[in-house]
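J.: Pasting the sequence and the predicted model now:
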Amino acid sequence: MVPKLIIVTGGVMSSVGKGVTTASIGRILRARGLNVNAIKVDPYLNVDAGTMNPYQHGEVFVTYDGGEIDLDLGHYERFLDVELSRRNNITSGQIYLSVIEKERRGEYLGQTVQLIPHVTDEIKKRILDAADGFDVTLVEIGGTVGDYEQLPFLEAARQLRLELGEENTLFVHVAWVPLLPTTEEFKTKPLQHSVAELRRYGIQPDAVVARSQKPLDKAAIKKISLFANVPASAIFNSYDVDTVYRVPLVLEEQGMGDFLTRRLALRAARPDLSDWQNFVDALANPRVEVKVGMCGKYVELRDSYISIVEALRHAGAALRARPKLVWINSDEVEKRPEMLSDIDVDAMVVLPGFGKRGTEGMIECIRHARVNKIPFLGICFGMQLAVVEFSRNVLGLRGANSTELDPDTPHPVVHLAPEQLGVDKLGGTMILGNREVEIVPGTLAHRLYGASSTVERHRHRYEVNLDYLPKLQEAGLVVSGWRTDIRRVEIIELRDHPFFIATQFHPEFRSRPTKPRPVFRGLLSAALLAKGGEEGGGGDQGVRQGGG
């Protein structure tokens, strides 16, 4: 079967919204019963996103099979409600590494290895391999048209059109249309230049998604159609909305779904976006607000925690509650721990991270939540630091710490996982991807999940030191979740607290708009219960019955 590809490019500026546009197209097609796949192409020379600084790249999203991926893969999974693989991310680093390795093995039979055809052939092969078996595959090419590093991918896309035919390939170009504030006039010239630049590489877009601050007027659409050489019926407007989850509805209303299925001759059912519409309505019309403290070290760049933010929104929609996020810089707390007494929150999340900076501030946030009975959730590093805080302040182990933060700590209550001891490379070597977790009956975790096990995604090197577990449990720490394949602590909680739970895994990566993860729904439910019961449209239901 010849694969059908929708290739998405971007112009004018970075962060124009290609990822959300790609995910929205996927949602529209999924609503028609189609089996949709999505690939993100990243032109950088890193093999993957695993070693990148969050300040430069934002969140590292983890796939079920352990891929450390660009955060756009998170958008794809949330919008499409699928689990994608590491092969759904293609980087320049992967491509060049593979080509060089093949050359060293003599696979090119003595040829002069060149950008064309060897690099472009490798790109095409990876796209087609990932597209195999799907009704349609979306391919988002990262970066902006005109970037040098993007050129091999655009050339490969041009060749795919030639090889697969127009009936099996469709180019969508996303570009910004600024609104001139002095005249309130839309300026289409940047988009025109962007399309002209794309044409220089032999690609004529079949459709244009014009990003804008406000809905475009007919005059702007007519001008784009004329100068981009795209029919007005194939020009769609993605204007700023209250939530990115509304974008599929906006594009569907403009006829994008019908255009795509007709243009690619896709056999599609009647679209059904009712569940998505209900979710967006719940998101936009909350009955109550709940303030959630977000304590971490990368809070200046909110994209570092984008999946957690979205997971809280999913849970909030299920409860008709809007999470108002109160960002707490752990560096500042470290300098002035007394500032926490002035921060009014209904719940506290201590976020993932690596390294020593700001960790004492995170530990202070945990202590504040524990002592003041504030509903608390710790994730990965947040769980490890919760064990450190409990060891110091409840068990009385002075100087207790993680060996990541203090290799000479007298009480290494968190230490390097045994299988990590011989690891000498950073990229792709952590404990990564899906693992099954056994949940202990009679615990808060069991009530939340309503099951004896769950599957969750991981990304860590350090874990709770089992040598200290008897003392920790004797002092009141409850282990409510274990890895099923090996004895490792996955969930901890406290019984003498309204809601105190922490996970070694990352529950945010498997949260979906209409399927919130139990720990996030439970956290907000507990906060709402403390605020006054049922006013959140679910009250403590998430705590008593589970939540997703």
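T.: Received it, and whenever you're ready, just let me know what you need.

J.: use CA for all of it now, contacts and neighbours both
T.: Fine.

J.: Three-state assignment for N237, please.
T.: What DSSP: H, G, I helix; E, B strand; the rest coil gives for N237 is strand.

J.: Count the residues that sit near the closest residue to it other than its chain neighbours.
T.: Counting by CA to CA, 6 or more residues apart in numbering, A210 is the residue found nearest to N237 once chain neighbours are left out, at 4.8 Å. If you count neighbours by other CA atoms under 10 Å, A210 ends up with 25.

J.: For A210, list the residues it contacts.
T.: By CA atoms under 8 Å, 6 or more residues apart in numbering, A210 lies in contact with V174, A175, W176, V177, L191, I235, F236, N237, S238, Y239.

J.: want to compare, so here's the second one:
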Amino acid sequence: MPQKFIVVTGGVLSGIGKGIFSASLARILKDSGINVNILKIDPYLNVDAGTMNPNQHGEVFVTEDGYEADLDLGHYERFLGIDVSRKNNITAGQIYLSVIQREREGKYLGSTVQIVPHVTAEIKERIKSMSGDLLVIEIGGTVGDIEGEVFLEAVRELAFEIGRENFLFAHVTYVPFLRTTNEFKTKPTQQSTQLLRKIGIHPDTIVVRTEGPIDANSLYKVALFSGVPRNMVINLPDSPNVYEVPNILHSLGLHRLVARKLNLEIRDNYTWHYPKSFELLKIAIIGKYLGTDDAYKSIIESIYLSGSQKPVIVDAQELEEMSDDQIEAYLEQFDALIIPGGFGRRGIEGKIKAIKYARENKKPILGICLGMQLMAIEFARNVGGLKEANSTEFDKNTPYPIVNMMESQKKILNLGGTMRLGAQKTIIEQGTLLSRVYKGQEIVYERHRHRYEVDVDAYADLFKKPGEQGYKLTISARSDFVEAIELDEHPFFVGVQYHPEYKTKVGAPHPLFKALVDVAGGNKI
């Protein structure tokens, strides 16, 4: 049987949930017994998402093999329960870079290198290299964007070459509700579909995104003017819980419609489960990227999938201007704190103040990457008496560089894809809180994204091994670097150099987040 393809495009505006729809559709097809793979195409010219600002683009998601990706790959992993890789993401930057390199190497035998056929051929080869009986392809951006046209042309050509019967095109579009006239306006969707048809792609199904349920007459208009059968026009209104979307698609029978169109044999073994009862806990992320909640997407979802309400993002810069008494009055409302990763000195002193409060008041706290480094700095300043302790990232002239750039990073000039990235072997010290969190596992593989490390050798007086006495930071995990620290005289004061949020799946949240939620709820580990 030839490989089958579902191509998901977007219309009217961006950010309407193509990634959630693609992941949800892939999930219900996986539960229908189909060997599904998934691919995200990003039309931007960046080679990867590694250098992109989280305030503009959302978080950078890191895969097991150390690829810095768009946050939609996080949706794919959480919904499908799989680990994706760098092959599951294509960017325009990757494609053009590859074509230019081939041209410089003389691989085109003197041809004039053009968008068609050379760039489209490169895209098609990348798509055809993907495994799976069914490949779901999400094309980022919106139909009509200049940068996305070459990818739409490539999938149009591919459908022609492989056979249109092996392709299903799903167009996810937005229908606004005009309150002044009390009606849904389908014209933008009609025009978006017409744009797609002019390119040579006729959608097989249209997914109508709305704020609330749409009326049947409006859906009929979408079907009529788009030339799509009415039963293939489905409505997906906003849902307070994105993990309900697979249930909605399954109840609409979308898996059966897809199977009929692509001539697939399916069996219904739907196993989708996610937490539906939540602890009424108030957990704060002490953050600095406030342009969008997507900047901390995987952390937010990890807390939610651990059975808690979604956390609140607190501006670290606001904490910088507060006194210790004001910090205590403000942060005591929270059941636990998270200090996430990040770059640059903005908001750093506010994060350190939050750490000091949590340490002194025994408030459960989890530090991630930069968060762990700041835990070490706070302890050095306020317990070790090294008042000017800092990271050389923020103060190159600090007399006490508790955190320093890794030796392997000091000669690297390029920023993209050059950090310590991906799954790294981590040895858990037995007899620690972290060991209990991991149920006694001695070796785990956790995903990393950092250039700086805590220097425990130069400041050995601040740290101790498990079981040693004294009010010091216990080193609870190691590799070639310090991977985790904790404080014995505290219910949950844990910092990790790695990013546990990237490994959370639906039904299997990372144990660190589950442990934080348990302790915040008054339980012991």
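T.: The structure has been received and is ready for your questions. What you see is a predicted model, and the numbers here were worked out from it, not measured in a lab.

J.: Which two of the contacts of A210 of the first structure have the greatest separation?
T.: Between all members of the contacts of A210 of the first structure, the longest pairwise span (CA to CA) is found for L191 and Y239 and amounts to 14.7 Å.

J.: So the two - more neighbours on which side?
T.: Residue environment comparison for L191 of the first structure versus Y239 gives the larger neighbour count to L191, 25 against 18, counting by other CA under 10 Å.

J.: Remind me which helix or strand that one belongs to.
T.: Remark: L191 of the first structure resides in helix 189-200, with elements defined by DSSP states H and E.

J.: The second structure: matching residues for whatever helix or strand comes next after that helix?
T.: Beyond helix 189-200 of the first structure in the direction of the C-terminus, DSSP H and E gives the next helix or strand as strand 207-212. On the basis of TM-score structural alignment, strand 207-212 of the first structure is assigned to residues 205-210 in the second structure.

J.: cool, stretch 242-255 of the first structure as well?
T.: Under TM-score structural alignment, the match for stretch 242-255 of the first structure in the second structure covers residues 240-253.

J.: For whichever residue in the first structure pairs up with D518 of the second structure, which non-adjacent residue is closest in space?
T.: For D518 of the second structure, the aligned residue in the first structure is S525 (criterion: TM-score structural alignment). Computed as CA to CA, 6+ apart, the closest residue to S525 of the first structure that is not its neighbour in sequence is D540, at 4.9 Å.

J.: burial of the one you found, as a residue count?
T.: The local packing count at D540 of the first structure equals 25, with neighbours defined by other CA under 10 Å.

J.: And K356 of the first structure, by the same measure?
T.: Burial of K356 of the first structure is recorded as 12 neighbouring residues (other CA under 10 Å).

J.: Quick one: residues contacting the equivalent of K472 of the second structure over in the first structure.
T.: The criterion is TM-score structural alignment: under it, K472 of the second structure has G476 as its aligned partner in the first structure. By CA under 8 Å, 6+ apart, the contact set of G476 of the first structure is L494, R495.

J.: V247 of the first structure versus G476 of the first structure, what's the distance?
T.: For G476 of the first structure, the distance to V247 of the first structure under the criterion CA to CA, to the nearest Å works out to 47 Å.

J.: Repeat that for P215 of the first structure.
T.: Here the distance between P215 of the first structure and V247 of the first structure works out to 13 Å (CA to CA).

J.: Same question for V292 of the first structure.
T.: Look at V292 of the first structure and V247 of the first structure: by CA to CA, they are 26 Å apart.

J.: do the same with L432 of the first structure
T.: Using CA to CA, L432 of the first structure is found at 32 Å from V247 of the first structure.

J.: Comparing the two, which shows the higher neighbour count?
T.: Of the pair L432 of the first structure and V247, V247 is the one with more neighbours under other CA under 10 Å, namely 23 against 20.
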